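Visitor: what's the 3D shape of this:
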Amino acid sequence: MEVDDLGRRLTEAGVRTLLIDGRSGSGKSTLAERLSRAWAPSVVVRLDDIYPGWDGLAWAVDHIRTAVLEPRAAGRPGRWRRWDWTTGTPGGWHDVDTDARLIVEGVGALTAANRALADLGIWVQTADAERKRRALLRDGDMYRPHWDQWAALEDDHLARHRPQSLADWTMTETPAGPIWTPG
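Guide: Have a look, this model is predicted:
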């Protein structure tokens, strides 16, 4: 399935809230960006902008649910808080309009509680060596000393929430291109 086709399908199905999860470097951000263009207008909220430091995965999972997804489900605007990675402190607040099409992407996006508040979930997977190559190419020296620490948090998320089992679609990155499999 092409991303443009997926954007058309989302529009036709009346999808308003989409969650994209997968391990670090799997291609979540790239998919979200491409899908945002194909499913315009839409807003992308990246959990990378929310995690409060290298131990903040669980906090961000709860924050996106209580601050964005639950208010939207109740017909109210969502509001999330950015983490300033440079200073290591909380940053500004960002509003998400109730009527906006929303893509939440990042490790931790798909949990049972979050999925219950969204219209669709996608799991993105890529071979481990390729994921690591991409992530370190993208974030380099900032990420390198934290790779194992973050991978342990991902392992905990996978064991606790089983996000792949919550996905409506799995996109597997291969050298020949993406393969889409229904959940």
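
Visitor: please make it C-alpha for all contacts and neighbour counts, starting now.
Guide: Noted.

Visitor: nearest the middle, which residue of this protein would you pick?
Guide: The centre of the chain sits closest to Glu105, judged by CA atoms, centre = their mean, with a distance of 1.6 Å.

Visitor: correct me, but that one touches Ser24?
Guide: No - using CA atoms under 8 Å, Glu105 is not in contact with Ser24, being 11.1 Å away.

Visitor: all strands for the chain, in order.
Guide: Taking DSSP state E as the test, the strands found in the chain are 17-22, 42-46, 78-84, 89-96, 101-105, 120-125, 169-172, 179-182.

Visitor: so can I have JSON lines of those strands showing distance to Arg160?
Guide: Conversion of the strands of the chain to JSON lines gives the following (distance: least, CA to CA, whole Å):
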{"stretch": "strand 17-22", "distance to Arg160": "14"}
{"stretch": "strand 42-46", "distance to Arg160": "21"}
{"stretch": "strand 78-84", "distance to Arg160": "24"}
{"stretch": "strand 89-96", "distance to Arg160": "26"}
{"stretch": "strand 101-105", "distance to Arg160": "18"}
{"stretch": "strand 120-125", "distance to Arg160": "16"}
{"stretch": "strand 169-172", "distance to Arg160": "19"}
{"stretch": "strand 179-182", "distance to Arg160": "22"}
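
Visitor: please provide the structure for the following sequence as well, for comparison with the first:
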Amino acid sequence: MTVPQGVLDRLVARVRAAAPRLPAAGPEGTAADRPAGGTRLVVVDGPAGSGKSTLAAQLAEALPAQVVHMDDLYDGWSGLAAGVERLHEQVLAPLARGEDGRYERYDWGTGRYAEWHDVPRAEYLVVEGCGAGDPRVDDLCALLVWVETDDALRLTRGLARDGEDARGHWKAWMAAENALYAAHRTARRADVRLDGWGRVTWPAHGI
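Guide: Model prediction:
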């Protein structure tokens, strides 16, 4: 999925016009801390294989912004819930205190945690991945975007990337994310919803 330029432009304009909800610095911050006006957080959520990563890359280039990928936070195929907790503990909670975030990347190939990545305070930050739109982001993010497409296309995309041997993992993951999204009501809470081709499906009047 590539989001059409007109849709991308409207998303970027909305983010830039929003008030930052993550502080510039904590109580002990100094004038040298950055950014002066705080951080505008953009969250891109939706089922696996729907096109979140592509949209996040487009937003990152246009804003510009660092991207945190939830795939780096899950500890394997059964790590959806744990990845959501690690996002808040290692990245969003520190940023909400006016501190830099820092997370340890999970290496799917070795099945172990690898290097640490810094998430410094900046004007913009994009977080993308399944579960990123946990209700705790409601008071933190400038924009919550939901991306979805039909299950058959998602599975086709996923197996093209991960191989046919991953079919069982994909089926289990899809069941887990369905349960999570039912509990979080993420699609209903989103500011904007897109389909798998980058078209706006809500709000009806456009962005």
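
Visitor: quick check: TM-score for this pair?
Guide: After superposition, the two chains reach a TM-score (TM-score structural alignment, normalised by the length of structure 1) of 0.90; 180 aligned residues with a CA RMSD of 1.8 Å.

Visitor: state which helix of structure 2 is the longest.
Guide: Scanning structure 2 for the longest helix, with DSSP state H as the assignment, gives helix 167-184.

Visitor: measure Ser50 of structure 2 to Asp150 of structure 2 for me?
Guide: 8 Å (CA to CA, to the nearest Å).

Visitor: can you check Glu99 of structure 2 too?
Guide: 39 Å.

Visitor: between those two, which one's more packed in?
Guide: Glu99 (23 against 12; other CA atoms under 10 Å).

Visitor: state the distance from that one to Ala57 of structure 2.
Guide: To Ala57 of structure 2, Glu99 of structure 2 is 24 Å away according to CA to CA.

Visitor: and Ala19 of structure 2, by the same measure?
Guide: 22 Å.

Visitor: those two: which has the busier surroundings?
Guide: For the pair Ala19 of structure 2 and Ala57, the greater number of neighbours falls to Ala57 (17 against 14), based on other CA under 10 Å.

Visitor: what do we get in structure 1 for that one?
Guide: Using TM-score structural alignment as the criterion, Ala57 of structure 2 maps onto Glu33 of structure 1.

Visitor: how about that match, what does it touch?
Guide: Each residue near Glu33 of structure 1 by CA atoms under 8 Å, 6 or more residues apart in numbering is listed here: Val44.

Visitor: His146 of structure 1 versus that one, what's the distance?
Guide: In this view, Glu33 of structure 1 and His146 of structure 1 are 25 Å apart by CA to CA.

Visitor: give me the nearest residue to the residue nearest to the centre of structure 1, chain neighbours excluded.
Guide: Sequence neighbours aside, Ile20 is the residue nearest to Glu105 of structure 1 in space, at 4.6 Å (criterion: CA to CA, 6 or more residues apart in numbering).

Visitor: quick one: the residues in structure 2 that stretch 61-80 of structure 1 pairs up with.
Guide: Aligning stretch 61-80 of structure 1 against structure 2 (TM-score structural alignment) gives residues 84-103.
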